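J.: Pasting the sequence and the predicted coordinates here, then a few questions.
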Amino acid sequence: MSLCLGLVPRPGQTEEVAQRDLPRATLNAGMYLVHVQVAATAEQRAIGLMYRTDLRDNEGMLFIFEKPQMQCFWMKNTYIPLTAAFIADDGAIVNTVNMQPRTTNSHCSTQPVRYVLEVRQGWLAQHGFGPGKRLTGGPFKEN
């Protein structure tokens, strides 16, 4: 996963441990399901998918922030190439970015958002999902 810029592990926090026991939800991307772990606290978001060495094609992590704001992610200590989808409150994808493993350059939303979905790189595009498409399920209500 990537790390939210500005979030730093707290002193005493165990490093190099992938988090796998987060709450789970299922999102709908058209006729496809994405099974996500939900990172809703600052600590969960800071670790995200760091240190993971595997991620199935229909799995990911959904980052939930308290309020819409510009979101920027990086890939420090993240070993899997990922696509990040920056998502509006109604589930509409605002923009997507492909992110390379173990890099520290910023990947940002083009407008303020509360949600960011990270999946294996290319999964969204392979399933016809990009800017303007709408996810449902989890925190995103049906029409």
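T.: That came through, no problem.
J.: going forward, measure contacts and count neighbours with C-alpha atoms only.
T.: OK.
J.: Name the helix or strand for the residue nearest to residue 59 when sequence neighbours are not counted, please.
T.: In this structure, residue 59 finds its nearest non-sequential neighbour in residue 35, 4.7 Å apart by Cα to Cα, 6 or more residues apart in numbering. For residue 35, the host element (DSSP states H and E) is strand 32-39.
J.: and if you look at residue 125?
T.: helix 123-126.
J.: Show me what the following helix or strand past that helix is packed against.
T.: Toward the C-terminus, helix 123-126 is succeeded by strand 136-137 as the next helix or strand (DSSP H and E). Here strand 136-137 touches strand 24-29, going by 3 or more Cα pairs under 8 Å, 6 or more residues apart in numbering; DSSP states H and E.
J.: Give me the buried positions along the strand it packs on.
T.: 26, 27, 29 (16 or more other Cα atoms under 10 Å).
J.: Report all helices and strands that that strand contacts.
T.: Partner elements for strand 24-29 (3+ Cα pairs under 8 Å, 6+ apart): strand 32-39, strand 136-137.
J.: and the first one, what does it pack onto?
T.: The contact analysis (3+ Cα pairs under 8 Å, 6+ apart) places strand 32-39 against strand 24-29, strand 59-69.
J.: If you count neighbours, what's buried in whichever helix or strand comes after that strand?
T.: Next in sequence after strand 32-39, counting helices and strands by DSSP H and E, comes helix 42-47. Judged by neighbour count using 16+ other Cα under 10 Å, the buried positions of helix 42-47 are 42, 44, 45, 46, 47.
J.: Presented hereafter is structure B, for comparison with structure A:
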Amino acid sequence: MGKSSAELLASGSQPFVFEVNGMPVFDESKPEGTVIAQDPRPGEMVKHGRKVKITITTAVAKMIKMPQLSGDISLRHAKHILEDSGLQLGTVVEVESDHQVGLVIGQYREATGLPIKAGTEIRQGEKIKLEVGVTPRTPTDNGEGGDLEEDVEVDPTEISL
């Protein structure tokens, strides 16, 4: 991995065949045509003539339409929609709400923090920050309650599906 697909294919001395796996992936940190994943993995034994699937980078990001996530959609469902759309779940912010507990109530670009409307063209792979309604805190005996809005970092890999 890390070599350009042209270098790998031009070498010709490999005892296996390279096959590009699906669509190229946009990665602005790597030159176009760089191999970023392969199957089987590096170091695994491969039979002579076996196909090695590689994923390469492209210089042009695929543009997709932002799905509608806010409204009557749970965080779990929103995560599925993002993944199916080629987007990533970013920060999840809990916001107290009497009416939309457990539902997505706002969607934002992670990079800018600006709201993003459904149907807006965005780059595939972009991270989306979501606001999710939670039950309002009840005041304590001393009359103190919590903030109305609090940023909470949630690791997207820890969300059970």
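T.: That came in fine, so what should we check first? All figures in this text were calculated on a predicted structure; none of them were measured in a lab.
J.: After superposition, what is the TM-score?
T.: Remark: TM-score between the superposed chains equals 0.25 [TM-score structural alignment, normalised by the length of structure 1]; 67 aligned residues with a Cα RMSD of 5.2 Å.
J.: Which one, of the helices and strands packed on strand 24-29 of structure 1, ends up nearest to residue 99 of structure 1?
T.: Each of these has some distance to residue 99 of structure 1 by Cα to Cα; the shortest is strand 32-39, at 18.2 Å.
J.: what angle separates that closest one from strand 24-29?
T.: For strand 32-39 of structure 1 against strand 24-29, the angle by axes from the mean of the first three to the mean of the last three Cα atoms, to 10 degrees is 140 degrees.
J.: Tell me the buried residues in strand 32-39 of structure 1?
T.: Buried residues in strand 32-39 of structure 1, counted by 16+ other Cα under 10 Å: 34, 35, 36, 37, 38, 39.
J.: what's the single longest helix in structure 2?
T.: As assigned by DSSP state H, the longest helix anywhere in structure 2 is helix 75-85.
J.: Going along the chain from it, find the next helix or strand for me.
T.: Per DSSP H and E, the helix or strand that comes after helix 75-85 of structure 2 is strand 88-96.
J.: what helices or strands is that following strand leaning on?
T.: Packed next to strand 88-96 of structure 2, using 3+ Cα pairs under 8 Å, 6+ apart, are helix 75-85, strand 127-134, strand 149-152.
J.: Can you tell me which of those is packed in deepest?
T.: Of all these, strand 127-134 carries the top mean neighbour count, a mean of 22, counting by mean count of other Cα atoms under 10 Å.
J.: by contact count, what packs against that one?
T.: strand 88-96, strand 104-109.
J.: what angle do it and helix 75-85 make?
T.: Angle of strand 127-134 of structure 2 versus helix 75-85, following the same axes, to 10 degrees, is 160 degrees.
J.: relative to strand 104-109, how tilted is strand 127-134 of structure 2?
T.: Inter-element angle recorded for strand 127-134 of structure 2 and strand 104-109: 160 degrees (by the same axes, to 10 degrees).
J.: which non-adjacent residue is nearest residue 72 of structure 1?
T.: residue 108 is the one closest to residue 72 of structure 1 (Cα to Cα, 6+ apart), at 4.0 Å.
J.: likewise residue 18 of structure 2?
T.: Nearest residue to residue 18 of structure 2, sequence neighbours excluded (Cα to Cα, 6+ apart): residue 52, at 4.9 Å.
J.: Show me what secondary structure element comes after the one helix or strand the one you found maps to.
T.: Assigned by DSSP H and E, residue 52 of structure 2 belongs to strand 51-58. Past strand 51-58 of structure 2, further along toward the C-terminus, the next helix or strand under DSSP H and E is strand 63-65.
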